[in-house]
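Test case, fold it:
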Amino acid sequence: MFLIAVAFLALYFLFNGLLLPAWRERQAIEEGLDNPESFGHQVPDPFSGITQLQQIPHKYVPGGASDPDGKRRLIFIGDIHGCKNELLELLKVVGFNKEMDKIIATGDVIAKGPDSPGVIDTLMSLDALSVRGNHEDRVLLAANARTTAESPAESNDESSTDVSAASRGAGLKGEALLDYLKPRHLKWLRSLPLIIHIPALAPPKRPAPTTSVADTLSKKKPKKTFQILDDINIVHAGLVPSVPLLRQDPFSVMNMRSMSPTNHVPSENRKRGIPWERVWGWYNDRIARTHSTFMSWLFGFTTESSEASEWWKSWHGMHSSRDDDGEAQTLIKHSKPSVVVYGHDSPRGLNLHRWSKGLDSGCVNGDQLSAMVLNAWGQAEIVQVDCKHRK
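Below is the predicted model:
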């Protein structure tokens, strides 16, 4: 009897402490997708001068017709925050090759750290890509707000060679950092899109490599390895499920950390909902399942059926109410699963899930700078370097 009582109590606490909360969360997320007033049903106000979506040029995508031997790689880098030395060290560790590799930063490449101008110059010299983060946005808002004919930011001498800490804007952000950025820096920052989209890879026919490039070059084993063969979207903070990429709210894309499961309203406050990536993961898990003919047979309907729920239809891009006139053919809809690579949330650190890869590991706070290296076969590895204590 004692063992039966213990087993009963264990089951009770398992149900109430784990299974029931998880079930309630899933129910709330599903209700949010069915809710016609959920976030994203209205057209967001466009941010003037911001590129919402950029397709990565095909020549940079590993594998496929442009890379039959699979020599290209994509190197995704988390929030750099002006830590130039650590950026250079990380590129050395992964064996960066400008001819074969393309850097894609997750935003917040500037602010707080010791050398924001130096980081921008480095990324520009390497023809790197990046998305716009909230700190880039703040600096650009400050630049736009200046109305004088010759503001410090616009009149700095491009040929200046002063490399003192003060001249690099060490530790500064926002308008204070603006005074240390030159016109070329601001031009580059203004060119950054909110979202970069990468199509699913087409792996070469020859066998995939069996050793890590980073391991071979640096003798440092990658922290994590996994595979990504789905579409990839790079943003600074996050995305809202079922909302087409061109309809994502710019402020939320740069600032969100949490999301209400019942209406999918994103927030930069972690306490206002659950981590957004949990909603994203739930959503994409179910998209992936719809690709199975067995699942269609099991549920007894197709996506065109009136029996399919509204959220099921929205996953397949069937909500015409979310399309702008003339954009239906160009919108990238979440009709198939996609992986989000993002930064922004250093308190959570390296945050790896099936459908989301969080790379902000707090370099500017003295933790690590993280890179995710992806080859043509979809093999991904996380490589990190230690950062000097900044605070």
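
Going by C-alpha atoms from here, please, whenever you check contacts or count neighbours.
Will do.

What segments of the stretch 151-300 of the chain are helices?
152-155, 174-178, 183-190, 213-218, 250-255, 276-290, 293-299 (DSSP state H, counting those that start in this stretch).

most neighbours per residue, which of those?
Of these, the one with the most neighbours on average (mean count of other CA atoms under 10 Å) is helix 250-255, at a mean of 22.

For that one, which helices and strands make contact with it?
Identification of packing neighbours for helix 250-255 by 3 or more CA pairs under 8 Å, 6 or more residues apart in numbering; DSSP states H and E yields strand 266-267.

if we can go back for a sec, which among the helices of the stretch 151-300 of the chain is found nearest to V109?
When the helices of the stretch 151-300 of the chain are ranked by proximity to V109, the top entry is helix 183-190, at 9.7 Å, counting by CA to CA.

Counting by contacts, list what the closest one packs against.
In terms of contacts (3+ CA pairs under 8 Å, 6+ apart), helix 183-190 is packed against helix 116-125, helix 134-145, helix 152-155.

okay, those helices in CSV with distance to I198 next?
Listed next are the helices and strands packed on helix 183-190 as CSV, based on distance: least, CA to CA, whole Å:
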stretch, distance to I198
helix 116-125, 19
helix 134-145, 22
helix 152-155, 34
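
nearest to D367, of those?
Evaluated over these, closeness to D367 peaks at helix 116-125, with 18.0 Å, by CA to CA.

quick one: buried residues of that closest one?
Within helix 116-125, the residues scored as buried using 16 or more other CA atoms under 10 Å are 116-120, 123.

this one as well, want them side by side:
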Amino acid sequence: MADEKRPSIIDTRHYPDNLAVSSSDNDERKTPQRDGRTAFFQSFPRSLGQRPLIDYVKNTWGSSRSRPRANSASSSRSSSGKPLRFFLSMISAPKFRRYVLVYIALVASFYIGWSSFLQPILEERAGLVRALDLETMKQVGGWFGTNTRPVFADIVPIRSLDPVLVPASKEGDSGDVQQRRLVFVGDVHGCKDELERLLKEVSFDAEAGDHLVFTGDMIHKGPDSVGVVELARGLKASCVRGNHEDRILLLRSQMKVDGTFSHPENDFNPNDASQRKVARELSDEQASWLQDCPVILKVGQVGGIGDVLVVHGGVVPGVGLERQDLSSVMTMRTIDLDTHVPSASKKDGVPWFKLYNKYQELLSQHIENSVDGLYGSLSGTTTVIYGHDAVKSLNIQKYTKGLDSGCVYGRKLSALVVENGGKQEVVQVKCKKHAKS
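Just a heads-up that it's a prediction; the model follows:
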């Protein structure tokens, strides 16, 4: 009969439960559902003979297969974009970015090291060598020191240290060689307490063969200039004239001439009040002892070091001691590379000790030839021990030894101890601050 229900031909064993199907059956007749399997089969159409079952399966592979292929133009564009995509993928890789950062850091470090350190050093060395070339002297019309220096009244230009005080050339274990020591002390500037502590630190003993040498500026700025001078006199120390001794001694003489030495109320220049105070505090004996300090002290030959000089400021290389400008020897800090003119300024040229060390280095290289010429008679190198330059502070180099370490400004007081055989040791003590730098 037409309205009789057609038997189902679906075998539930042939279809899994997870198969997605759809139904286009419009029959609104409903059959009571006994379980989930009955509801599953009700989603199939009533008439299975009209369309294949596969048409009711939902899957994406069919739609992808029916997608049209790209034309040749789009394929060509895709091929041409591959290198760009490869490049973009490469630079976006974490490892590549790390390598790039490392390479950039290396290049930046090299540039900073070259421009900030290596290049200035090479340029400075080239400038020092050029400054000692005879062609440079011809170009500038001569160097400083070619003229005879003027004679200064009341100033001792050069003096030699008693050879008995100089340490032996060799260290002696036997009793016939006395263990002598030279103790060179930087700018004291009236800091007596610190000086006494320094001498205690080095175990100074004059009776055992120690000798004390001051590099100038023993007085002024600090609290006890007179005490420092008395201590030095009592130890029979040697000294050189510094710019502060020079200024105060000249001022003291002028004060006696113009009548202000005994009458402080007549002082009319408040700018040098502290210097006038020290000038009045010094006794005639103390002032005379300072007046006897030479500008240049020739220590002589010290084993392991060579010839040794003591000055306060510095010396011009290549110029004989008798032609050195005494005022410059007490005050110089820099030197002009072309003319070799020294200056008390900190900016006019290069530090004098740099040119001096280069000069001594060249001298040492030619020492065996012993020829006369630009460097004079090559009898040996000379080491200069000096003070004055608190800005550079302790500055120990091969041929120059700077000992002003700013004690009066609250830093340190330094001593260079030289023993038999040229053995050297630097000893320092901390200082209280007595003046502004």
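
Could you get me the TM-score between them?
Their TM-score after superposition, calculated using TM-score structural alignment, normalised by the length of the first structure, is reported as 0.74; 318 aligned residues with a CA RMSD of 2.8 Å.

so who does the aligned residue in the first structure for G402 of the second structure touch?
Taking TM-score structural alignment for the superposition, G402 of the second structure sits opposite G358 in the first structure. With contacts defined as CA atoms under 8 Å, 6 or more residues apart in numbering, the neighbours of G358 of the first structure are 78, 341-343, 345, 349-352.

before we move on, back to that, and of the helices and strands packed on helix 183-190 of the first structure, who's closest to E30 of the first structure?
Shortest separation from E30 of the first structure across these is recorded for helix 134-145, at 29.6 Å, computed as CA to CA.

What are the contacting residues of the closest one?
Outside of helix 134-145 of the first structure, the residues within contact range by CA under 8 Å, 6+ apart are 107-111, 153, 173-175, 177-178, 186, 189-190, 236, 254-255.

how about a cut-off of 10 Å?
When contacts are defined by CA atoms under 10 Å, 6 or more residues apart in numbering, helix 134-145 of the first structure is touched by residues 50, 81, 107-112, 151-154, 173-179, 181, 186-187, 189-190, 192, 236-237, 251-256, 344.

Isn't S260 of the first structure up against E268?
No: if you go by CA atoms under 10 Å, S260 of the first structure and E268 don't touch, sitting 11.4 Å apart.

more neighbours, the two?
Remark: of S260 of the first structure and E268, S260 carries more neighbours, 21 against 16, as counted by other CA atoms under 10 Å.

and the more buried one, what pairs with it in the second structure?
Following TM-score structural alignment, the counterpart assigned to S260 of the first structure within the second structure is D336.

Apart from its chain neighbours, what residue comes closest to its match?
G349 (4.6 Å; CA to CA, 6 or more residues apart in numbering).

same question, G242 of the second structure
In this structure, G242 of the second structure finds its nearest non-sequential neighbour in G216, 4.1 Å apart by CA to CA, 6+ apart.

Is the one you found in a helix, a strand, or coil?
Three-state call for G216 of the second structure (DSSP: H, G, I helix; E, B strand; the rest coil): coil.

tell me, how many neighbours does it end up with?
Around G216 of the second structure there are 32 other residues, counting by other CA under 10 Å.

Can you report how many residues lie near R97 of the second structure?
R97 of the second structure is flanked by 13 other residues according to other CA under 10 Å.

quick one: it and S89 touch, right?
No: checked against CA under 10 Å, the pair R97 of the second structure and S89 is beyond contact range at 11.2 Å.

which residue lines up with D348 of the second structure in the first structure?
In the first structure, the residue matched to D348 of the second structure (TM-score structural alignment) is R272.

circling back: I'd like to know which of the helices of the stretch 151-300 of the first structure lies nearest to F96 of the first structure.
Ranking those by proximity to F96 of the first structure (CA to CA) places helix 213-218 first, at 9.5 Å.

so the closest one aligns onto which residues of the second structure?
With the alignment judged by TM-score structural alignment, no segment of the second structure is matched to helix 213-218 of the first structure.

picking up where we left off before, with W297 of the first structure as the reference, name the closest of the helices and strands packed on helix 183-190 of the first structure.
helix 134-145 (44.8 Å).

in the closest one, what's buried?
Neighbour count says helix 134-145 of the first structure has 134-140, 143 buried, by 16+ other CA under 10 Å.
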